[in-house]
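# Pasting a predicted model and its sequence here:
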Amino acid sequence: MSKRLFFVISVLLLNFLFVVSAFAMSNEEFFKICENGNIKQIKAAIAKGADVNAKDKDGLTTLDYVRANKNSDIIKELMKADAK
């Protein structure tokens, strides 16, 4: 009985991990959304768990990208999400 329970729990856990990883957003995707400046997409990405403090290959953060575009609404949104 305990082997069967262990098996069922393992399968459920693996399914959960697969679902979570399938819906995760890559940092590159989030950077593109920030560059495009669509606040609705940015809010949705943050709600889905996008890393607001991710850095690109040059060490720039999403906040750096948005500051370059001078979009104060998006800057505020990222700062609400604790972007640095």
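Yes, it's here.

# CA only for contacts and neighbour counts going forward, please
OK.

# wait, isn't I75 in contact with V66?
Yes. Counting by C-alpha atoms under 8 Å, V66 is a contact partner of I75 at 6.3 Å.

# ok, and what's touching whichever helix in the chain runs longest?
With DSSP state H applied, the helix covering the greatest number of residues in the chain is identified as helix 2-22. Here helix 2-22 makes contact (C-alpha atoms under 8 Å, 6 or more residues apart in numbering) with no residue beyond itself.

# this is the comparison structure:
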Amino acid sequence: MLGPYARYLVYRGESTRAAAARAQALGEQTVERTVRITKRELDAFRRYQRAVGGLAESDYIYETVSEVAVDAGVVQAD
């Protein structure tokens, strides 16, 4: 996962690898993040609340399983 500056560079048209290397040269850390996504069932009342806009709760739970710093030379495109 690229940091904010590297994502900005990609947005501006640089390749993922070049953006990661350029951002890393300025001190930004690139990390590889593994995320577990699970779907949960909301009860009828919570689904109703979400439908009328009174609940921002999602059906999905995002849980970071691991985070590892990687060298910009081996970053793969998202």
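Arrived safely, thanks for sending. Here the structure is a predicted model, which is why all the values come from computation and not from measurement.

# Tell me how they score on TM after superposing.
A TM-score of 0.26 describes the superposed chains when it is computed by TM-score structural alignment, normalised by the length of structure 2; 39 aligned residues with a C-alpha RMSD of 4.6 Å.

# Pull up the overlap in contacts between I75 and V66 of structure 1.
Between them, I75 of structure 1 and V66 share no contacting residue under C-alpha under 8 Å, 6+ apart.

# follow-up on the earlier one: from the contact counts, what lies against the very next helix or strand once past the longest helix of structure 1?
Downstream of helix 2-22 of structure 1, the next assigned helix or strand under DSSP states H and E is helix 27-36. Taking 3 or more C-alpha pairs under 8 Å, 6 or more residues apart in numbering; DSSP states H and E as contact, the helices and strands that helix 27-36 of structure 1 lies on are helix 39-47, helix 62-69.

# Output those in JSON lines, with distance to E28 of structure 1 and mean neighbour count appended to each entry.
Compiled in JSON lines, the helices and strands packed on helix 27-36 of structure 1 are given as follows (distance: least, C-alpha to C-alpha, whole Å; neighbours: other C-alpha atoms under 10 Å):
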{"stretch": "helix 39-47", "distance to E28 of structure 1": "12", "mean neighbour count": "15"}
{"stretch": "helix 62-69", "distance to E28 of structure 1": "10", "mean neighbour count": "18"}
